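**Q** here is a sequence with its predicted model. Questions after.
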Amino acid sequence: MRLLIVGTLEGQLITASKIAMDRGASVTHAATIEEMLKVLRAGRGADLVMADVGLDIADLIERLEGERFHLPVVACGVKTDATAAVGAIRAGAKEYIPLPPDPEMIAAVLAAVARDQSSIIYRDAAMASVVRLAEQIAPSDASVLVTGESGSGKEVISRYVHARSSRANRPFISINCAAIPEQLLESELFGHEKGAFTGAIARRIGKFEEANGGTLLLDEISEMDVRLQAKLLRAIQERVIDRVGGGKPVPVDIRIIATSNRDLAEAVRAGTFREDLLYRLNVVNLKLPPLRERPTDIVELASHFVERYARENGVRRRPISEEARRMLLANPWPGNVRELENTMHRAVLLAMGDEIDVDAIRMPDGSPIAPGRSADARLAADVAATAEAVSRALVGRTVADVERDLILDTLDHCLGNRTHAAKILGISIRTLRNKLNQYTDEGVNVPGPGEARIAVA
């Protein structure tokens, strides 16, 4: 676990550092947000940021997102600083730790991050065979290609392989090839020198160098431009990379794991993926079955998510009723584990009685799940219904009204998480925050983190 502590709370943060190191974490300290960014640009990396609540947490998170450092942030401060604590959570911090630090709380936060990164929940025989293969090949340095539908757990199994490899104590670095514009992906992978291109204000170490000695996950590699694939192939074959604007090769020692939700053999035939790169990546293939083909895992995962989100939201953990279990098992889950997770998170917040019943198992728009329908039929019906509803709803409305509803509905879908909502909307968190402040001033109900707007008939 790599912990980056940001701030200057004198002895309090020093104590927190010592507690974290006693619990096995490697700790780096930065006094300011700018120093934090310098540490991350230098490739020293982090799995968790613990920030002094006296800093501008919203700005800190926005700066991280702006430079594509996707890290969980925990705020910490003196116990009496309640207003700042609430502000930090609303800005996107995952947790607030009061100081002086409690060793058990520090340990719990570190354990939660580690657990989220490397745990895997399964019971079904179809998934068990994949896990057995993952355990068998984990100690090697062979490249691994993980395939499966979106939301089936490709990154989870990748972290599982890393955690059981000889590189487990070294970094696990992930990069989503589909989420980064083509013109920036090369710099993200291989780094760049200062002045290499417009906006390159300082040297930045790429993911290959950051992962040196550990594992690099190339998520959704099928989305990588074919021209960049040639440079990736050279890096894998020769174990050297060239920074953008750099003058000499840099040696690297990493294990490559790649994921794809598309048929790469078909992509090779279509000319969008290099055949020689596929051979390099596909030494071992871990093919994850979709959730509908591993029914024994559905209730197991649902119970796991109920326990997790009840704890995170500070609500009582309720068991899942028998009728709700039957509904979960009958649903085709086209979004796989990710869809199930979101559904159970919603159910934890909506449940009213002693159990999580069918009334709490709902779609994001509040409609009940319709079990037993095929994924394709359900998707087609949903698309048609949504298109018709959107068309009718927009007529006669102003652009400002439509924008407001879109922002608030997205925030509602993200359960009040500003950072996630801003990502989906394609705007900065600062822009989102300004819009929400405007709506609050206008008397509009804006949900806080973990809250959802409840429509009253």
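**A** Happy to help now that I have it.

**Q** drop to CA atoms for contacts and neighbour counts, all remaining ones
**A** Noted.

**Q** residues contacting stretch 321-340, please?
**A** Stretch 321-340 is contacted by residues 149-153, 290-292, 295, 298-299, 301-302, 355-358, 361, 369-375 when judged by C-alpha atoms under 8 Å, 6 or more residues apart in numbering.

**Q** with stretch 378-396 instead?
**A** With C-alpha under 8 Å, 6+ apart as the contact definition, stretch 378-396 has outside contacts at residue 402.

**Q** list the buried residues in that stretch.
**A** Across stretch 378-396, burial judged by 16 or more other C-alpha atoms under 10 Å covers residue 378.

**Q** in stretch 271-290, what's buried?
**A** Residues of stretch 271-290 classed as buried under the neighbour-count rule (16+ other C-alpha under 10 Å) are 272-274, 277-278, 280-282, 284-290.

**Q** contacts only, for residue 278.
**A** Applying C-alpha under 8 Å, 6+ apart, the residues contacting residue 278 are residue 264.

**Q** so how far is the host helix or strand of it from its chain's centroid?
**A** When secondary structure is defined by DSSP states H and E, residue 278 falls within helix 275-281. The gap between where helix 275-281 is centred and where its chain is centred comes out at 27 Å by C-alpha atoms, centre = their mean, to the nearest Å.

**Q** before we move on, back to that, ok, the buried residues of stretch 271-290 vs residue 21, which is closest?
**A** Comparing these against residue 21 with C-alpha to C-alpha places residue 286 closest, at 34.7 Å.

**Q** wasn't the closest one part of a strand?
**A** Yes. Under the criterion used here (DSSP: H, G, I helix; E, B strand; the rest coil), residue 286 sits inside a strand.

**Q** dump the residue contacts of the nearest residue to it once chain neighbours are set aside.
**A** Closest residue to residue 286 apart from its sequence neighbours, by C-alpha to C-alpha, 6 or more residues apart in numbering: residue 146 at 4.7 Å. With contact set as C-alpha under 8 Å, 6+ apart, residue 146 has these partners: 154, 158, 257, 258, 259, 260, 285, 286, 287, 288.

**Q** next one: the one helix or strand the fifth one maps to to chain centre, how far?
**A** When you say that, I think you mean residue 259. Under the assignment given by DSSP H and E, the secondary-structure element containing residue 259 is strand 255-260. Taking the mean C-alpha point of strand 255-260 and that of its whole chain, the gap between them comes to 17 Å (C-alpha atoms, centre = their mean).

**Q** this is the other structure I want to compare:
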Amino acid sequence: MSIQNILVADDEESMRWVLSKALRKKGFNTDLARDGDEALRMIKANSYDLALLDIKMPGLSGLELLDKVKEERADLFVVIMTAEASMKNAVEAMKRGAYDYLTKPFDLSVIDAVVEKVSRARDMSCQVTLLKEELKDRYQLEKTIIGNSPAMRDVYKTIGKVAPSDVTVLIQGESGTGKELIARAIHYNSRRLGKPFIPLNCAAIPKELLESELFGFEKGSFTGASERKLGKFEQANGGTIFLDEIGDMPIDLQAKILRVLQEKEVTRTGGNQSIPVDVRIVAATNQDLEESVRKKAFREDLFYRLNVIPINLVPLRERREDVPLLVEYFLAKICAELEVPNKRCSAEAIKLLTGYNWPGNIRELENTIKRAVILSPDPLLVAGDFPGLTSKGADGKGEELSLEGIVDLKLRGSFSNMERMESGDVYSMVLEQVERPLIRFVLEKTRGNQVRAADILGINRNTLRKKITELGIEVVKQA
């Protein structure tokens, strides 16, 4: 990441002018400040890569400003300039976090050397930071891609085979199957580890903005383009770009992606210069691209360039043996995130979760587990803690529950937090709510014949009459 924006803060107008002219001639964007206070305001309002600060200025001195800078922008490289070549100043500047220290007067070639030195240091710092983050992500990723089913074992084998090369990969699967996780696994196991991984969802960006997101634009190329912007391909240079939902990409833009694959260069919107890029492309879609090709909605030549190595992720319903592992992983993850005691699922709950169809795949499973963890006060999650699934069968559609199952489901919904309930006659209240519809139903079936209804219910006729009065049941005799 080379230097672009530089701030020069010096109370001498001649020094500001000389440095500004020299730096702008080299192509740097340069802002000027007359004193420390103005410089601090500019640092808070703008993004600079390097600040050249005079040690003696009105208001905040260079050293005082350096302290403020380290509080506001710890990543900003600062070079202190001074006309007093004292060891005390030099030691103090470096102790407070300055990157370098220059004594006036100096030749402009010294500034060139310092800027180049800072540029290399920034690149190295960014690469180290990125590598640390990617190694951390890689470690997390290895614990995140869950599954021992034959289908997932095949995916792991494919990742191992294709990751070391730069071959283009097309990941296909339904929404929620974890396509981006697989793309990241390919990147983190490749020679491009330590370089950028840049994801872009082609379906989430309006058509008119997608091109500039991919290829960037030059300053003034359209209304609102106040400065040059690098596109995703340039940002991913040396690394991997992940084009998610590429099946939604407009057909005219597909031709430009094909050109990047063939020529390995891009042209910014509003520009005429071809910019070389070294980028590996991993694409993903939840659509049938072969069908899209037949319908002329997707370019055939681009499909074949992308589909060099296909990876097909099967839906969760086709690898149900992985559900218990996923449930265990999500329970641990969600409880840690919510800072609640660890929870586990009963055997009945696991059976229910494994049998469900999961049209939303892994993403739906995670959300379902999270909802149950939040709503249930108990350390053991049972089938009734998943009311959205209890009323559905393995195909995700309606399935008739037993009477006991319905009562269990309703009770859990009504008394989800038993610990907070006050003492009371819950037993009688629940029985009353069950008795009323039961007696009403039997009376309807016997057309109001209480003798027959009492016989079916297995209770005395006088007991039935008493219940009818107590429960306020209206008896309608039918002919």
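**A** Nice, I can see it. It should be emphasised that the depicted structure is a prediction, and the values quoted were computed from it without experimental measurement.

**Q** how much does the strand holding residue 259 of the first structure stray from the second structure?
**A** Its aligned residues in the second structure lie a mean 0.4 Å from strand 255-260 of the first structure after superposition (mean C-alpha distance after the TM-score superposition for the first structure).

**Q** buried ones in that strand?
**A** Buried residues in strand 255-260 of the first structure, counting neighbours by 16+ other C-alpha under 10 Å, are found at 255, 256, 257, 258, 259, 260.

**Q** can you check stretch 137-148 of the second structure too?
**A** 137, 138, 141, 144, 145, 147.

**Q** likewise stretch 297-304 of the first structure?
**A** Residues of stretch 297-304 of the first structure classed as buried under the neighbour-count rule (16+ other C-alpha under 10 Å) are 297, 298, 299, 301, 302, 303.

**Q** now do the contacts for residue 278 of the second structure.
**A** Contacts here follow C-alpha under 8 Å, 6+ apart; on that basis residue 278 of the second structure touches 237, 238, 239, 264.

**Q** and the counterpart of the second one in the first structure, how many residues sit next to it?
**A** Residue 238 of the second structure maps onto residue 213 of the first structure when the alignment is built from TM-score structural alignment. Burial of residue 213 of the first structure, expressed as a neighbour count using other C-alpha atoms under 10 Å, amounts to 19.

**Q** so residue 213 of the first structure sits against residue 170, correct?
**A** Yes. In this structure residue 213 of the first structure lies within contact range of residue 170 using C-alpha atoms under 8 Å: 6.0 Å.

**Q** need the nearest residue in space to residue 102 of the second structure, chain neighbours excluded.
**A** Per C-alpha to C-alpha, 6+ apart, closest to residue 102 of the second structure is residue 81, 4.8 Å.

**Q** please name every helix or strand in contact with the helix or strand where that neighbour lies.
**A** When secondary structure is defined using DSSP H and E, the element that contains residue 81 of the second structure is strand 77-82. Using 3 or more C-alpha pairs under 8 Å, 6 or more residues apart in numbering; DSSP states H and E as the contact criterion, the secondary-structure elements in contact with strand 77-82 of the second structure are strand 50-54, strand 100-103.

**Q** most tightly packed of the ones you listed?
**A** The highest mean neighbour count among those belongs to strand 50-54 (a mean of 25), with neighbours defined as mean count of other C-alpha atoms under 10 Å.

**Q** what element comes up after that one heading to the C-terminus?
**A** Past strand 50-54 of the second structure, further along toward the C-terminus, the next helix or strand under DSSP H and E is helix 62-72.

**Q** and that next one, what does it pack against?
**A** For helix 62-72 of the second structure, the helices and strands in contact under the criterion 3+ C-alpha pairs under 8 Å, 6+ apart are helix 36-45.

**Q** which parts of the helix it packs on are buried?
**A** Taking 16+ other C-alpha under 10 Å as the neighbour-count basis, helix 36-45 of the second structure is seen to contain the buried residues 36, 37, 39, 40, 42, 43.

**Q** can you tell me which residue in the first structure aligns to the third one?
**A** In other words, residue 39 of the second structure. Under the alignment (TM-score structural alignment), residue 39 of the second structure maps onto nothing in the first structure.

**Q** separation between residue 39 of the second structure and residue 220 of the second structure?
**A** Taking C-alpha to C-alpha, to the nearest Å as the criterion, residue 39 of the second structure is separated from residue 220 of the second structure by 28 Å.

**Q** burial of residue 156 of the second structure, as a residue count?
**A** Here the neighbour count serves as a burial measure; for residue 156 of the second structure (other C-alpha under 10 Å) it reads 17.

**Q** map it across to the first structure for me.
**A** Taking TM-score structural alignment, residue 156 of the second structure has residue 131 as its aligned residue in the first structure.

**Q** and for residue 288 of the second structure?
**A** Under the alignment (TM-score structural alignment), residue 288 of the second structure maps onto residue 263 of the first structure.
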